[in-house]
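Engineer: give me a model of this one.
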Amino acid sequence: MRATCPAEPSAHPVRPGSGARAPRTGARTTSRRARLLVGLLGAVLALSGCGLRLETPPPEPLVPDAVEVVRSRAVDDALALAAGAAELTEARAAAAAPEDALTPVLADLVAFSTAHAEQLGGVYDSGLPEPTGTATATPSLAPVADPAALLALVATTADTARTDADAVEDGQLARLLASVATARSGLRDRLGAAIGSTPPEPVDPAPSPAATVQAGPLTPDTYADLVVAEDEVGYAYEVVAAKLSGDARAAAQADAAAHRARAEAWAREAGVDGTAIDPRRTAYALPGGIDDPAVAVELGRTLELRLTVAYASAVAVAPAGARTAVIEALRTADAEAAAHGAPPVAFPGLPEQQPGADAAPEAGPAEPAGGADG
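Structural biologist: Down below sits the predicted model:
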């Protein structure tokens, strides 16, 4: 026989024949501990969503590269011009100043400069909060107190845009900046005339392509476009001059000589002057009715505007640091288009930015008349 020890009396006796097992105290204790750990873990996770987490350093703002520095500077200058012109406009209105030659110039300064800032991409926003206690940056440009100060600001920002257009690596940004610089040069001249003040001369003005060409290595197609564009305008003015007399004829002859000289300069720079691949032609197609003075004036305006497109396109493909001549040629073509009655625009040479973009002049030359090569 096997001896057995009597069991301790149970608080919950098991009835005979029920088939139930006696409770396992050790298993119950382990289960309670597991549930307790799970509960504690859930509480920790819940509290972590209430701000109890490890601190991480704030994201660092992006450091602007050279292209972004140029773009931002051009935007700041445009906004300064728009604000200065708006302030003067409001001051004149408060003083009940009559509308005069200054009124449309101020209006164009506001409109053009606002459009420039928009097309340049506006003020960069990193999306990061400003550090607390940081003082507001001091504007780099002096506030505008009177029209003379505004004139100085327009001249300064025109020079800055022109310099940046020559130096920036991005060709498309260079094209846009060259157009902005050209528009500011026109506004500078108009503002100076409106207030009876001689505008400041551009800093280190570029020589005319008629005297020397400094555009550097352009593509053969770009050279050909510039040679033919200038030569075509020269030919058109020669035809117009032949139908005029007196001062009008002398003016047309002077225009023709200037454009022929520029075509010659570009041909020499390209190395095609006097060669079999010289793109200049004996004659170019001209519109009918050129005997009508109005048609002749419209022709000169159209061809000068076409030159602005050709030179703006050349800026985009010219290498950085070698765009001075084509930028200056763009400014000259825009000024000559204005002399022939073309209205001022915010983006000279950029047909896609004009209000009537579909009707903007093409950059390429017209088809030749007679099919003879020069």
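
Engineer: make it CA atoms for all contacts and neighbour counts henceforth
Structural biologist: Fine.

Engineer: ok, then the element right after the longest helix seen in the chain?
Structural biologist: If you go by DSSP state H, the chain has its longest helix at helix 66-94. Next in sequence after helix 66-94, counting helices and strands by DSSP states H and E, comes helix 102-119.

Engineer: follow-up on the earlier one: in the longest helix of the chain, what counts as buried?
Structural biologist: 67, 70-89 (16 or more other Cα atoms under 10 Å).

Engineer: show me what that helix is packed against.
Structural biologist: Counting contacts by 3 or more Cα pairs under 8 Å, 6 or more residues apart in numbering; DSSP states H and E, helix 66-94 is packed against helix 102-119, helix 147-167.

Engineer: out of those helices, which is the most enclosed?
Structural biologist: helix 147-167 (a mean of 22; mean count of other Cα atoms under 10 Å).

Engineer: now that helix and helix 102-119, what's the angle there?
Structural biologist: Interaxial angle, helix 147-167 versus helix 102-119 (axes from the mean of the first three to the mean of the last three Cα atoms, to 10 degrees): 30 degrees.

Engineer: what about Pro343, how many residues nearby?
Structural biologist: Using other Cα atoms under 10 Å, Pro343 has 10 neighbouring residues.

Engineer: could you also give me the structure for this second sequence? I'd like to compare it with the first:
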Amino acid sequence: MQPPSRRTLLALGLLTTLTACTGGSPGHVPAPAPDPDTPARLRAIAATDRLLGGYERLLAAPDAQGALLRPLRDETARHRAALLQGLPTAGPSPTGTPTEAVPTTAGLAALERRAAESHLADLAEVGPDLARLLASIAAARALHAAALGDPTPVTTPDDRDPTTPAATAAAVPALQGVLGAEHAAVYGYGVVGARLADERQRADARADHAAHQARRDAWQRLLAAATATPTPAAGGYRLPFPVTSPADAGRLAVHLETRLTTVYADLVATAPAPYRPQAATALRESAVRALRWGAPATAFPGLPG
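Structural biologist: Just a heads-up that it's a prediction; the model follows:
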């Protein structure tokens, strides 16, 4: 009896199965390639678990400030759930996880700040989606630290103008987009300041206007370094709603900063890695300003939903 031909094996659907097996061993299924983002996810989850342990420890104290701590704890739990989504299996519940002693809100605030900085340290090494998530969570951690009484700025590694020409050229479309958003913000803050009556708010508006001018100038420098012509500001911009009162002015400031958190979260994901630190810093700064102008708290600044 003649052995089956190649055509017969193909007809039976056997040849592909046999040749796909490593070393020709029937039934062998190659292991999936490891996800290079997994170590960074696990580090972020570990930092989140330390925070959750700290919140639970403080909430168990007789004099716990529950109205302050519970919303922050709940947002931290949402961060953990989002980080777990990139892993093949869910991690264990952090309940009962050993944690550093965090006897005060000041200690917990410092832990939030250190966790934010650890997330940002991984930005250059991870894929676009995880980079955007880490930048958003780091911004939320900075807001948590401020709510807990620690105004110390979060330090973003290498938050300087990138100088690699290839990276700069590749980033031109994304940089033109954020430059356009900053032009609109500079214009918008001119309207905000003109409609405010309270001097303290006017001072805040002037400071925020100057901050957006500085950020605009930074993107213009980077575009010029790439021999690209920065997109100029328009002669005027359509406002999202009429601004005729101080309340409208505050709403406009919230709108401008909230929109910029989305713009910068997207930049973290779309621009080359050398630009992620600057984008993450701008995301965090806009999230802080949005909250100060009255935006509702969010667990994921800059992310949809």
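
Engineer: quick one: TM-score?
Structural biologist: The TM-score (TM-score structural alignment, normalised by the length of the second structure) is 0.75; 266 aligned residues with a Cα RMSD of 3.3 Å.

Engineer: now do the helices in the first structure.
Structural biologist: Here the first structure has its helices, by DSSP H, at 25-48, 66-94, 102-119, 147-167, 171-195, 220-242, 246-270, 293-317, 324-339.

Engineer: among those, which is nearest Ala206 of the first structure?
Structural biologist: Among the helices of the first structure, the nearest to Ala206 of the first structure by Cα to Cα is helix 324-339 (6.2 Å).

Engineer: buried residues, the closest one. List them.
Structural biologist: 324-338.

Engineer: which residues touch Leu120 of the first structure?
Structural biologist: 71, 74-75, 176 (Cα atoms under 8 Å, 6 or more residues apart in numbering).

Engineer: would you turn those residues into JSON lines with distance to Ile277 of the first structure?
Structural biologist: Listed next are the contacts of Leu120 of the first structure as JSON lines, based on distance: Cα to Cα, whole Å:
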{"residue": "Arg71", "distance to Ile277 of the first structure": "39"}
{"residue": "Ala74", "distance to Ile277 of the first structure": "40"}
{"residue": "Val75", "distance to Ile277 of the first structure": "43"}
{"residue": "Leu176", "distance to Ile277 of the first structure": "31"}
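
Engineer: looking at these, which two lie furthest apart in space?
Structural biologist: Across these (Cα to Cα), the longest gap, 11.9 Å, separates Val75 and Leu176.

Engineer: what residues are up against the residue nearest to Tyr124 of the first structure when sequence neighbours are not counted?
Structural biologist: Leaving out its chain neighbours, the residue that sits closest to Tyr124 of the first structure by Cα to Cα, 6 or more residues apart in numbering is Ser72, at 7.3 Å. Ser72 of the first structure makes contact with 122-124 under the criterion Cα under 8 Å, 6+ apart.

Engineer: of those, closest to Tyr223 of the first structure?
Structural biologist: Tyr223 of the first structure lies nearest to Gly122 out of those, by Cα to Cα, at 33.8 Å.

Engineer: what's around the closest one, how many residues?
Structural biologist: Neighbourhood size, Gly122 of the first structure [other Cα under 10 Å]: 18.

Engineer: quick one: contacts for the nearest residue to Thr198 of the first structure once chain neighbours are set aside?
Structural biologist: Spatial nearest neighbour of Thr198 of the first structure, chain neighbours left out: Gly192 (5.5 Å); criterion: Cα to Cα, 6+ apart. Counting by Cα under 8 Å, 6+ apart, Gly192 of the first structure makes contact with 151, 198-199.

Engineer: with Glu56 of the second structure instead?
Structural biologist: With Cα under 8 Å, 6+ apart, Glu56 of the second structure has these contacts: Arg73.

Engineer: so what corresponds to it in the first structure?
Structural biologist: Alignment note (TM-score structural alignment): Glu56 of the second structure maps to Ala86 of the first structure.

Engineer: now its match: how far from Pro143 of the first structure?
Structural biologist: Separation of Ala86 of the first structure from Pro143 of the first structure (Cα to Cα, to the nearest Å) stands at 12 Å.

Engineer: same question, Arg71 of the first structure
Structural biologist: As judged by Cα to Cα, Arg71 of the first structure and Pro143 of the first structure stand 21 Å apart.

Engineer: for Ala256 of the first structure, same thing?
Structural biologist: The separation that Ala256 of the first structure has from Pro143 of the first structure, given Cα to Cα, amounts to 44 Å.

Engineer: how about Glu336 of the first structure?
Structural biologist: For Glu336 of the first structure, the distance to Pro143 of the first structure equals 32 Å [Cα to Cα].

Engineer: again, but for Val317 of the first structure
Structural biologist: 36 Å.

Engineer: of the two, which one has the most company?
Structural biologist: Higher neighbour count among Val317 of the first structure and Pro143: Val317, with 18 against 15, using other Cα under 10 Å.

Engineer: who are the neighbours in contact with the closest residue to the more buried one other than its chain neighbours?
Structural biologist: Distances taken as Cα to Cα, 6+ apart place Gly171 nearest to Val317 of the first structure, at 6.2 Å, with adjacent residues excluded. Neighbour list for Gly171 of the first structure: 315-320 [criterion: Cα under 8 Å, 6+ apart].

Engineer: need the contact list for the aligned residue in the first structure for Leu256 of the second structure.
Structural biologist: Using TM-score structural alignment as the criterion, Leu256 of the second structure maps onto Leu303 of the first structure. With contact set as Cα under 8 Å, 6+ apart, Leu303 of the first structure has these partners: Val233.

Engineer: grab the nearest non-local neighbour of Ile137 of the second structure.
Structural biologist: Nearest residue to Ile137 of the second structure, sequence neighbours excluded (Cα to Cα, 6+ apart): Phe300, at 6.0 Å.

Engineer: same deal with Val154 of the first structure?
Structural biologist: Nearest one to Val154 of the first structure, counting by Cα to Cα, 6+ apart, is Arg188 at 5.8 Å.

Engineer: who's in contact with that neighbour?
Structural biologist: The contact partners of Arg188 of the first structure, by Cα under 8 Å, 6+ apart, come to 151, 154-155, 199.

Engineer: likewise Asp198 of the second structure?
Structural biologist: Here Asp198 of the second structure is in contact with no residue (Cα under 8 Å, 6+ apart).
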